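# below are the sequence and a predicted model for it; my questions follow.
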Amino acid sequence: MGEKQVNKDDKAALERGLSGRHVEMIALGGTIGTGLFLGAGRSIQAAGPSIVLIYIITGIFMFWMMRALGELMLTDTNQPTFIAFIEKYLGKRAQLVIGWTYWIGWIVIAMAELTAIGIYMKYWFPTIPVWIWEVIFLIVLFGINIIAVGAFGETEFWFAMIKIIAILAMIATGIFMVVTHTRTSAGVASLSNLWKYGFVADHGKHLLPAFKMVFFAFLGIEFVGTTAAEAKDPDKVIPKAINSIIMRILIFYVGALLAIMCIQPWTNYNADESPFVQVFAGIGVTAAAGIINFVVLTAAASSLNSGIFATGRMLYSLTHENPKSPFSKLSRNKLPLNAIICSTVLIGIAVIVSILLPEGAFEIITSIASAAFIGIYMTLVYAHLKYRQSDDFKNGPQKFKMPGAPLTDYLTLAFLAFIFIILLTTKETQFAAVLAIVWYASLYVLSRNTNRKKQIK
């Protein structure tokens, strides 16, 4: 009903309804999540002021990864997702393994965000069952995703704007308090707070694990890679969005952390409470906890919204070559409606999971998905290396070239491997890292068997 068959050459049928400001805010939303608003306290406690350098270092490698992705995307902006480039340069098996991993990974992340939304709403409505809020938010965001791609872009724009306002408020507060030498319960706001109490926490004992925390804060940065086929002017807006990543990291992550640690000594922050709440509450903003709860609620809703969008496009991308698949069809609004419905239903299982499974078990599932993203990022960079070695690069227009390649490719791969080694050698994340390896190995064997059966037929 209201659907049309999409064949292999009809990828461009997706509506180009995302404007430049939509794509830029989507890219911004992918780099700013609850990891900054809620998890910064734990990161500060683990590394001290040196956490700023860790954010900058990690940010540089994430930028290079995005430049590799950007160069691939601009070779064919009609592709619904970046998974097509993995298939083209690494083969069908790699496409199956990474594509389904990415789809399932985003399903799990969206489930976690849906669960978090229910918890955040409980702050204001403690007597209303959590599952009711989960159902309401899922239905509303599903509705937005099936109206038109422009409706999704507009929603993401305002979700990102709320996060930006909160961070800029923190930075402005820090500048004002440092300039005026405002006294707090912990002392005087000053730049010297950055080094007066030591630059590295606990003699660097937790410095390496801090890289893991910071890396996880960047998960989702690749999400802009699913927008090229629906952006109005991809050759212009995609490079602009990706190039601004470094500036966003410096302003929003580094700027916010510097402000937090200048306002009061980093040793005074409670790792289990949002530093944003602690700062605003400390200067007399009595509604600080409620305001930040609203910000992280919108951050979780933004991630859920992105999850519905990404999983729908990925499922469509994985099945569009099969004319018999119900997920290879577009609606009259040029949306992969069936793929979106299927993904949303699976995300909705979180309502049941959050009731049946203990919180610890759900955290393990999400940590496995997070560990699996390292493999996705490494495969993207490797696909870019293969592209650079191909005739497509030698004979093509060479748009938006990655700076320093192939050296920057190899350095990025080494950094991502370094992060995975940290996961593998850290007690808290070792189990998730091992299971991620098992997952990839199992999917690789399964994809090989699938290919063999197709060849026999």
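Looks like it arrived, so ask away. Treat the numbers as computed from the prediction; the structure is a model and nothing was measured.

# only C-alpha atoms from now on, for both contacts and neighbour counts.
Noted.

# how far away is residue 5 from residue 325?
10 Å (C-alpha to C-alpha, to the nearest Å).

# strands of this structure, start to end?
3-5, 183-184, 187-188, 329-331 (DSSP state E).

# contacts only, for the nearest residue to residue 230 once chain neighbours are set aside.
Leaving aside its chain neighbours, residue 230 sits nearest to residue 16 (3.9 Å; criterion: C-alpha to C-alpha, 6 or more residues apart in numbering). For residue 16, the contact set (C-alpha atoms under 8 Å, 6 or more residues apart in numbering) comprises 149, 229, 230, 231, 232.

# for burial, what's the neighbour tally of the closest residue to the first one other than its chain neighbours?
Excluding its sequence neighbours, the residue lying closest to residue 149 (C-alpha to C-alpha, 6+ apart) is residue 17, at 5.6 Å. For residue 17, the count of nearby residues is 19 (other C-alpha atoms under 10 Å).

# next one: residue 198
Counted with other C-alpha under 10 Å, residue 198 comes out at 16.

# and the gap between it and residue 265?
10 Å.

# cool, and residue 215?
24 Å.

# so for these two, which residue has more residues nearby?
residue 265 (24 against 19).

# got the contact list for the spatially closest residue to that one that is not a sequence neighbour?
Once flanking residues are discounted, residue 265 sits nearest to residue 193: 5.3 Å by C-alpha to C-alpha, 6+ apart. Shown here is residue 193, whose contacts under the criterion C-alpha under 8 Å, 6+ apart are 261, 262, 263, 264, 265, 266.

# take a look at this one as well, against the first:
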Amino acid sequence: MASSPPGTSGLKSGLGNRQMTMIAIGGVIGAGLFVGSGKAISTAGPGVLLAYIGVGALVVLIMRMLAEMAVAHPETGSFSSYANRELGPWAGLSVGWLYAYQWCVTIGFEAVAGAAIVNRLLPAIPSWLAALVFMAALIAINLVQVSSFGEFEFWFALIKVTAIVAFIALGAAALLGLVPGFDSPGLANLTAHGGFLPEGGTAVLLAALAVFFSFFGTEVVTVAAGEAVDPVHAVRRGMNSVVWRILVFYIGSIFVVLALLPWNSAQVSESPYVAVLQRLGIPGAPVIMDVIVLSAVLSCLNSGIYSSSRMLYALAERGEAPALFTKVTRTGVPAWSVLAASSIGLVTVVANYFLPTEAVFNFLLDSSGAIAVVVYLCIAVTQFRGRRRLERQNPGALTIKMWAFPHLTIAVVIGLLAVIAGMAFNADSRHSLLLTLAVTAVAVAAGVVHQNRTRARTTERSTSTSEEKL
């Protein structure tokens, strides 16, 4: 392996437009949509649609801000690099490490979740073995070359997208009375069981907290921009399409569930998509959904290894992570970064076999639970500062602009602070928020120390140079 020279990137442009398009489209569909939506529905009833619309609008605005910065300066470090430039090295280091940490924990969680699905489908295969196979396979894929990651992500995303589109089409046919043996309820289920807001407005806000984290991963396409063949075009198209992706995939599919079945039925709370398929008489519905969720889990694993490794690489290039992470293979893969990104997942899998891991695993999940809010808040503040600078220095770079700036940017910051406040007042999420804030405080402290040391070294070199000239 070779180390990339300072100031240059050893990564290679191996992601084509086809792969980048599917990474962008599939990035918004996580396993949380298929699994976590049942809890959100049981919390707020049909009013959960308002939660998805509100949170979806917030995420659309955040992605628009990120698109503005990414199109102007496509970089592998994405928002971490932008924060470093606009807010200071302390911000770039802290948000970069937090993002990498979030994905590292997610990798372990998704490996265990995917293994549980395999064990349910094929009981003869122990869950630890399935998890180990998943980890080994996807690490190997990410170590080959970036196009390998892109190709596998293309097919994983295609399965998710096809499944969601087919589900919505089938649901629309059922609502129109076109499915044999099923009497369409029309829109009656949206108001027939306690009204549209059966649990009140507060329940919608609580559901919004759960919904918020299911959107995490939409930003992956901007992280991949540094290795795209045509980064500006790919990011522009991917971010511009985020509106219809959220409308169709999330709001469209949840609407189908709520319209076809009573929101308070046990089947909907447990697994809404399986409940709809079974009600429509689709044979093998649980198995079909298990396969789809498994593809979503593997997609998340694949994206997690990639995103975390590239963030570690970008941090190392700026001297904010071990220099070892800048070493790349002949095919342009930061191998040590890939292995480091996979480390928590591997430890989780091994510990899952030898030790009871519930306490450690719960700590990892809780301590990373609200990092998405911190990352999005950093994106908003960075865009606010960066937009002002670009307007003064290089207005031509603003080929994509945040709508109604600065008003909507400020509104997003207020919305994100409201999410944090909601987590603080909600007993179910308060513990996770406190642990996340503790981890964030450690990352920020490390960033401040690094920045001060860097400035001190720069001052010493400047002083030495001046004395030599005298």
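The structure has been received and is ready for your questions. Given the structure is predicted, the values throughout are model-derived calculations rather than measurements.

# if we can go back for a sec, quick one: which of the contacts of residue 193 of structure 1 is most hemmed in?
Neighbour-wise, those (other C-alpha under 10 Å) top out at residue 263, 30 neighbours.

# so who does that one touch?
174, 177, 178, 184, 188, 189, 190, 193, 279.

# give me the aligned partner of the second one over in structure 2.
Which is residue 177 of structure 1. Correspondence of residue 177 of structure 1 to structure 2, assessed by TM-score structural alignment: residue 174.

# circling back: just the contacts of residue 193 of structure 1: which are in helices?
Of the positions in those, 261, 262, 263 sit in helices, assigned by DSSP state H.

# need the counterpart of the first one in structure 2.
Correspondence of residue 261 of structure 1 to structure 2, assessed by TM-score structural alignment: residue 258.

# now do residue 115 of structure 1
Counting by TM-score structural alignment, the partner of residue 115 of structure 1 is residue 112.

# residues near the residue nearest to that match when sequence neighbours are not counted, how many?
Among residues not flanking residue 112 of structure 2 along the chain, residue 131 sits closest, at 5.8 Å (C-alpha to C-alpha, 6+ apart). Residue 131 of structure 2: 28 surrounding residues under other C-alpha under 10 Å.

# what of residue 408 of structure 1?
So residue 408 of structure 1, with other C-alpha under 10 Å, has 19 neighbours.

# the nearest residue to it once chain neighbours are set aside - how many residues pack around it?
With sequence-adjacent residues excluded and distances taken as C-alpha to C-alpha, 6+ apart, residue 408 of structure 1 is closest to residue 64, at 6.8 Å. For residue 64 of structure 1, the count of nearby residues is 23 (other C-alpha under 10 Å).

# cool, the one 10 residues further on as well?
With neighbours defined by other C-alpha under 10 Å, the count for residue 74 of structure 1 comes to 21.

# same deal with residue 393 of structure 2?
10.

# likewise for residue 286 of structure 1?
With other C-alpha under 10 Å as criterion, residue 286 of structure 1 counts 12.

# same deal with residue 439 of structure 2?
18.

# swap in the one 10 residues further on?
Residue 449 of structure 2 has 14 neighbours, counted by other C-alpha under 10 Å.

# what's the answer for residue 453 of structure 1, then?
Counted with other C-alpha under 10 Å, residue 453 of structure 1 comes out at 10.

# same thing with residue 143 of structure 2?
Neighbour tally, residue 143 of structure 2, other C-alpha under 10 Å: 23.

# isn't it right next to residue 335, touching?
Yes: between residue 143 of structure 2 and residue 335 there is a contact under C-alpha atoms under 8 Å: 6.0 Å.

# from residue 114 of structure 1, how far off is residue 396 of structure 1?
Distance, residue 396 of structure 1 to residue 114 of structure 1, by C-alpha to C-alpha: 43 Å.

# so for those two, which residue has more residues nearby?
residue 114 (29 against 10).

# pretty sure the more buried one sits against residue 304.
Yes: Residue 114 of structure 1 is within contact range of residue 304, at 6.5 Å (criterion: C-alpha under 8 Å).

# picking that back up, and the match of residue 261 of structure 1, how close does it get to residue 129 of structure 2?
Distance from residue 258 of structure 2 to residue 129 of structure 2, by C-alpha to C-alpha: 38 Å.

# give me the buried positions along stretch 164-171 of structure 1.
Residues 164, 166, 167, 170, 171 are the ones in stretch 164-171 of structure 1 that count as buried (16 or more other C-alpha atoms under 10 Å).

# residues contacting the residue most central in space within structure 1?
Of all residues in structure 1, the one closest to the mean position by C-alpha atoms, centre = their mean is residue 220, 1.3 Å from it. Applying C-alpha under 8 Å, 6+ apart to residue 220 of structure 1 gives the contacts 30, 31.

# with the one 3 residues further on instead?
Shown here is residue 223 of structure 1, whose contacts under the criterion C-alpha under 8 Å, 6+ apart are 26, 27, 30, 306, 310.

# try residue 200 of structure 2
residue 44.

# what's in contact with stretch 439-456 of structure 1?
Residues from elsewhere that reach stretch 439-456 of structure 1 (C-alpha under 8 Å, 6+ apart): 93, 94, 96, 97.

# now check structure 2 for the residue matching the second one.
Going back to what we said before, that points to residue 94 of structure 1. Match for residue 94 of structure 1 (TM-score structural alignment): residue 91.

# quick one on the thing from earlier: okay if I get the contacts of residue 223 of structure 1 as TSV plus neighbour count and distance to residue 386 of structure 1?
Below are these laid out as TSV (neighbours: other C-alpha atoms under 10 Å; distance: C-alpha to C-alpha, whole Å):
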residue	neighbour count	distance to residue 386 of structure 1
26	27	28
27	27	25
30	23	26
306	26	29
310	24	25
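
# now, those residues that are in helices?
Of the positions in the contacts of residue 223 of structure 1, 26, 27, 30, 306, 310 sit in helices, assigned by DSSP H.

# counterpart of the first one in structure 2?
Under the alignment (TM-score structural alignment), residue 26 of structure 1 pairs with residue 23 of structure 2.

# so who does that match touch?
150, 153, 154, 157, 220, 221 are the contacts of residue 23 of structure 2 under C-alpha under 8 Å, 6+ apart.

# what does the fourth one align to in structure 1?
It refers to residue 157 of structure 2. So, by TM-score structural alignment, residue 157 of structure 2 is matched to residue 160.

# separation between its match and residue 221 of structure 1?
13 Å.

# the stretch 51-200 of structure 1: helices as residue ranges?
Secondary structure of the stretch 51-200 of structure 1, counting by DSSP state H, counting those that start in this stretch: helices at 51-73, 83-90, 92-122, 130-147, 149-179.
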